[in-house]
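Asker: My questions concern the predicted model and sequence given below.
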Amino acid sequence: MSQSLSLTTLLQGNQLQSLAGPLLIIMILAMMVLPLPPFVLDVLFTFNIALAIIVLLVSLYSRHALDFSVFPTILLITTLLRLSLNVASTRVVLLNGHTGPDAAGKVIEAFGHFLVGGNYAVGLVVFIILVVINFVVITKGAGRIAEVSARFTLDAMPGKQMAIDADLNAGLIGEEDARKRREQISQEADFFGSMDGASKFVRGDAVAGILIMLITIIGGLIVGVMQHELALADAARNYTLLTIGDGLVGQIPALIISTAAGLVVSRVSTNEDLGQQVIGQLFSRPQVLWVTAGIIGGLGLVPGMPNLVFLLLAGVIGSIAYLRAHQSVQGEARTGEAEAPAVIESQDASWNDVTQVDTIGLEVGYRLIPLVDKAQQGDLLRRISSIRKKFAQEIGYLPPVVHIRDNLELRPNAYRITMKGSVIGQGEAYNGMYLAINPGQVTMALPGNVTEDPAFGLPAVWIDAGQREQAQVGGYTVVDTSTVVTTHLNHLLRSHAAELLGREELQKLLDHLNKDVPKLTDDLIPKLLPLASVQKVLQYLLEEGVHIRDMRTIIDTLTEHAGRTQEITELMAQVRLALGRSITEQCFPSGAELQVMRLHPELEDILTQVVQSNPMADGGIEPGLADSLIRDTSSEIRRLESLGLPAVLVVSDGIRLLLARFLRRSLPQLRVLAHSEIPDSRKIKFVSIVGGNKK
């Protein structure tokens, strides 16, 4: 019963929130046509001031522009509210202005008397100054910043999208994170575009305020003199003071809202609010404060200057400088204590000194150590964990743990990746800089350290953080240092997936499989096949880029055929046949038509004879034929890639293994499929012929 009641209350609360916006707009528009008593005007003017203060404070405490993404709409609503109040108050001023200074309510009277001392000339000057400040300085500057930000955000969108795709492909983020980041980029462009347009409302509001004031004063003089028979001086005093008070009570909230708009669009997004940014960056350097205190103190000693004020302020600034310097010394002392090396007593050698080589290792130079140090906000460890998780989800088993250590023998910015003690990849990365990768369609050249992307060999250049936006606008894919290292590591893990599947990983995979499907492997291992043979079949599949996520089908197929043959290549062929739909889907997802290469019939006949005469080796291919085969296949692959098609060669079953092994050495990107592995439901279109006379 209580749960039902709380749910009903929640639904009612959501309905009231959804009605708040339409009701507010209707009330604002109604104020333009319905007469309002002075007390209601007082309440609404006070509400307008409070709303402006709330908006200003929210903009001050927002850490990112999108934290206050509704601001353009609020800007429009507050502008409409001020204009409606101007219309309502003008009606009251013209109807009742002859009765005295409180004719339009206490708020307008207070602004007309207290703020400007009852002098309408002073009030008129103050009002015009506020309008000029709002219109010429704040609103124009905020609008210009919003316009430029919107333009650069739109120009940088393609580069940012490619960076998100690069992180997604490298396994650094998931689909949900990628979707959120894409939405954020789109929202940023929409926000700054909306702010650019919304600033026009504030500008128009300032112009409307001046016109309303002039019209009200002229209309008041006519009504007071001609209808209520007031003296010209009395009419001028009453109506001008009321109009000035009305203008000030509307223009001050407008100035506050415009200031909030300028703060929102001019801020750089960080994890700190405005107050923390100002204090942390403006007063963080004791040297600057010492020099400032000295200059102000020197001016305070000049005869004729207000010595007390200057010397007092110099003392305050000097005190702040002393406190900042003292805090810096204490912080460095604590850091030194934390980094002091522990004294380790020397011990005799023991068997504990004998260590096994790491299956996968990452060694870094000393300048890259902050990437793996959590105390220095290094995120490389987290990203490597994400890579292993994505590898397990896509390949089908959990790779070994990556052991990370520093190596003083490496260059300061160098790193290298090892597998079982041997180096399989190396490169250089610069902490704090970004790698701008040229995907082939850039529109500008960037200054920096020219290099190559260590993972895929694409031309690239190391740039400073300040050039990041410029590079994204120019079409570069910009990634940070951690992403460079983890993308390289991810590429090597996938390239060596077969070698990384050891006995330990396979046994853990089978144990995990038996938790979901008990006794699935009991009939196969070791009754029909030893564990080593199963490992060899899986390694062959991984060498040809076939994932092993469907272990049930693999185990069932091996169990079915292992009683007839123990030949690894034949068992692998049967497994590939069972996984044909999955293999085809890897090359051509979403049911797309298979646009593939094939061999010329004469060449296929020759290779078939080679296999029949020597079925166990590649060496039976005559050297001249081998060179021609590699050259023609490479040429056709480049042509397919220029069309955006994957490199897939479909051949007869008998020669598939021969070609797959032979061509994989020179053309690792090529996938060789047998006709029988392609499901009957998929359509095949041969768009290229390898060898012979092409027609």
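Answerer: Received it, and whenever you're ready, just let me know what you need.
Asker: contacts, neighbours, all on C-alpha from now
Answerer: Noted.
Asker: distance of the residue sitting furthest away from the middle of the chain from Val223?
Answerer: Each residue of the chain has a distance to the centre, and by CA atoms, centre = their mean the biggest one is for Glu229: 68.9 Å. For Glu229, the distance to Val223 (CA to CA, to the nearest Å) stands at 8 Å.
Asker: these two touch, right, Ala110 and Asp246?
Answerer: No - the criterion here is CA atoms under 8 Å, and Ala110 misses it with Asp246 at 9.9 Å.
Asker: Ile173 contacts Ser386, correct?
Answerer: Yes - shown here, Ile173 and Ser386 form a contact pair, counting by CA under 8 Å, at 7.3 Å.
Asker: In this structure Leu75 contacts Lys200, no?
Answerer: No - counting by CA under 8 Å, Leu75 sits too far from Lys200 to count as a contact (10.2 Å).
Asker: neighbour-wise, which of these two wins?
Answerer: In terms of neighbours (other CA atoms under 10 Å), Leu75 is the more surrounded of Leu75 and Lys200; the figures are 23 against 16.
Asker: Contacts only, for the more buried one.
Answerer: For Leu75, the contact set (CA atoms under 8 Å, 6 or more residues apart in numbering) comprises 198, 201-202, 257.
Asker: still on that earlier bit, looking at Ala110 and Asp246, which has the bigger crowd around it?
Answerer: For the pair Ala110 and Asp246, the greater number of neighbours falls to Asp246 (29 against 19), based on other CA under 10 Å.
Asker: Tell me which helix or strand the more buried one sits in.
Answerer: Assignment of secondary structure by DSSP states H and E places Asp246 within helix 232-266.
Asker: structure B:
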Amino acid sequence: MKKSDIGVAVYLLCAVLFFIIPITPTLLDIMLAFNISIAMVVLFNSLFVKEVLDMSFFPTLLLFTTIFRISLNVSSTRLILGTGNPGNVVTTFGDFVGGGNIVLGAIVFIVLILIQFIVINKGSERVAEVTARFTLDAMPGKQMAIDADLNTGAIDDVEAKNRRNKIQEESSFFGSMDGATKYVKGDAIAGLIITLINFAGGTVLGILNQGLQATEALQKYGLLTIGDGLVSQIPSLLISLSTGILVTKASKQADFSSVLISQLFGIPKVLYLVGSTIALLGILTPLNHILFVGLGAAFIIAGRSVDKSIGIAAIEEEIEQGEGGAGGASPAEEIRKPENVVTLLKVDPIELEFGYGIIPLADVNQGGDLLDRVVMIRRQIALELGAVVPIIRLRDNIQLNPNQYIIKIHGIQVSEGEILFDHYMAMNPGFVEEEITGIPTFEPSFHLPAIWITEGQREKAETLGYTVVDPPSIIATHLTEIIRTHLDELLTRQDVQNLLDNIREKNAALIDELTPKLLGLGEIQKVLKNLLSEGISIRDLPNICETLADYSVSTRDTDILTEYVRQSLKRAISAKYFPANETTSVVTLDPKAEQAIMGAVKQTEQGAYLNLDPETTKKLMASVEVETNKLENLGKNAIVITSPIVRMYFKKLTEDYFKDLIVVSYNEIESNIELQSVGMVTIDDN
């Protein structure tokens, strides 16, 4: 055990033993002196601590000190009533504070009790209750502010986690303080009852057992009782004062004494007015002239000193600003510092930059909910594709048009859009015949024709059957589609490691077998990137890892491993592209074309690649365009079905020509799926 553990255990053990075992007056003196010392330590810690959470165990400390103080009170009561000699400390407090006069001592004791009950305890209890309530009510807003700062890039994940932990600690602390103030109040009540018992019981025992006269018994036990009450209530008062200081600190992080002095004596004109008023009272009234005139002069001199300090501080600040900041370094010198240059090298994975006209959509104070939508995008992508989207940085850019926004991936612009603030985008789903007036435009995500309409036209457009979307939804949808398209570029090795660690708890044997024994982290990353590039979810990561573990024994070609994984995910692929209880129209690949493709595959140490002659490639692409147009004219997705061995080569061949073409092998389709071929891709001239 550590020394601190032993010390706390002995402290509590003594409190328990003092209830049971009688102690000598000398030991009682030692314990009472120690109790007063602990109360002072608590008081000055509460006064000078910079942050209330630095005393997060204060509620527990209240309980410990309360039980220890009551145990000493019981021990002193036992000595007063049993022997009439409670030791030097109790006797001295009774004689010295009361001046040997029972009436004076009783009045001092009663005043002390009233101060603790009415002023300190009552106020601390109320402040603790209100603070706890407001702290709990403010938690949701603080959490949203942290999420907003995290999404805008003002803080990182570690800082966000620390802030959330601090919010939790604050709510727990002030909630505990609300209940802990009841200890202090109960302690004061218990001390008052014990004092009355000491006085009454001691007087009776003095008359009956010691043969004292009534007045002598009252005098003796009255002073002892007052001394005992004072020696227990003074530490209690100090602890109550500590409680009040902690719960009434306006700033949760501040040097209390410095702030207090600066706020109280920081305005020169206030000190001038006070000093002049006090001095005039000493001159114009019969009050002590020397005292009041001297005090007034002291205030005026202090005001002059503060005024001079403020002037010097203002001049120093001016000089610092003229020299470019603290230390005399110019802005150019600051930029030349290596650490500042290094920060400029950081490239954010995803950025959304917008003109000043779109700022209200991202400003929570103006009712904007774009930040909340960005949070929902990350959750949506995680559920849909199984990958964690990096932090999306939102920034305003005065170089853009007011209503323009751009989306960057790794610092490079990949898309842009423009909205009209306070307008809505209306899109014809295809069956609306009546036109509505507005400003023609194109929807940025899918480049569909649309029109901008005003708030007054919104209800009419919705009634006619138009799809009406507000500006934040337009930006959010566009951003979502861009992330879906480029998610494979955003998946890093660290992300893969985090995903594997996430499933390791329930699949430890699988992960230990797979990596690094069979596949490296980079090879697993390549397979996952291949899947994401074609919109296949990697959420079923255990199944993916099982397949990789099975087939990586025979090959480490990530493209071939990707095909095996796709076949193991055929249920998910079938559900994505082929609706149940419905016949899906597709295009097939001619066996001759497949044979030509496989004949052009070249194997190297770095993997296989396709070396198809340009003429054959041209014929294939022309045929793909003709056949997929048939599907698009039917309002269907462009899906080509191939044999398993050809699928990946055909997909690589077509991806530069047909961005949205879906290529699926027969082994990736569930047996209960109904397909209808509407054409065949071929290399024949006809």
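Answerer: Perfect, I can see it now. Computed from a prediction, not measured in an experiment: that's the story for all the values here.
Asker: Quick one: map the residue farthest from the centre of the first structure onto the second structure.
Answerer: By TM-score structural alignment, Glu229 of the first structure lines up with Gly211 in the second structure.
Asker: Repeat that for Ile295 of the first structure.
Answerer: Looks like Ile295 of the first structure aligns to Thr277 there (TM-score structural alignment).
Asker: In the stretch 451-600 of the first structure, mark out all the helices, start to finish.
Answerer: 468-473, 481-495, 497-500, 503-516, 531-543, 551-561, 568-578, 580-587 (DSSP state H, counting those that start in this stretch).
Asker: now the longest helix that the first structure contains and helix 232-266, what's the angle there?
Answerer: Looking only at the first structure and at elements set by DSSP state H, the helix with the highest residue count is helix 175-222. With axes from the mean of the first three to the mean of the last three CA atoms, to 10 degrees as the criterion, the two stretches helix 175-222 of the first structure and helix 232-266 enclose an angle of 170 degrees.
Asker: compared with the second structure, how much does helix 175-222 of the first structure deviate?
Answerer: On superposition with the second structure, the mean distance recorded for helix 175-222 of the first structure (mean CA distance after the TM-score superposition for the first structure) is 1.3 Å.
Asker: do you know how far Leu663 of the first structure is from Pro679 of the first structure?
Answerer: Using CA to CA, one obtains 24 Å as the distance from Leu663 of the first structure to Pro679 of the first structure.
Asker: check contacts around the residue most central in space within the second structure.
Answerer: Computing the C-alpha centroid of the second structure and ranking residues by CA atoms, centre = their mean puts Arg164 first, at 3.4 Å. Residues in contact with Arg164 of the second structure, defined by CA under 8 Å, 6+ apart, are 143, 146.
Asker: That one -> the first structure?
Answerer: Arg164 of the second structure maps onto Arg182 in the first structure, by TM-score structural alignment.
Asker: show me the contacts for Ser276 of the second structure.
Answerer: Each residue near Ser276 of the second structure by CA under 8 Å, 6+ apart is listed here: 296-297, 300.
Asker: Leu663 and Pro679 of the first structure: which is more packed in?
Answerer: Leu663 (20 against 16).
Asker: what's the helix or strand for the more buried one?
Answerer: Applying DSSP H and E, one finds Leu663 of the first structure within helix 653-664.
Asker: ranges for the strands of the stretch 301-450 of the first structure?
Answerer: Along the stretch 301-450 of the first structure, the stretches classed as strands by DSSP state E, counting those that start in this stretch are 360-364, 402-406, 414-419, 422-428, 434-437, 449-452.
Asker: out of these, nearest to Leu263 of the first structure?
Answerer: Between Leu263 of the first structure and the strands of the stretch 301-450 of the first structure, the shortest gap by CA to CA is with strand 434-437, which sits at 28.7 Å.
Asker: next one: that closest one to chain centre, how far?
Answerer: Once both centres are worked out by CA atoms, centre = their mean, to the nearest Å, strand 434-437 of the first structure turns out to sit 16 Å from its chain's centre.
Asker: And stretch 615-627 of the first structure, by the same measure?
Answerer: Centroid separation between stretch 615-627 of the first structure and its chain, computed with CA atoms, centre = their mean, is 51 Å.
Asker: ok, now stretch 454-467 of the first structure?
Answerer: On the basis of CA atoms, centre = their mean, the separation between the geometric centre of stretch 454-467 of the first structure and that of its chain is 18 Å.
Asker: With stretch 554-574 of the first structure instead?
Answerer: Relative to the chain's own centre, stretch 554-574 of the first structure is displaced by 47 Å; criterion: CA atoms, centre = their mean.
Asker: Quick one: end-to-end length of that stretch, please.
Answerer: 9 Å.
Asker: Check stretch 404-417 of the second structure too.
Answerer: 6 Å.
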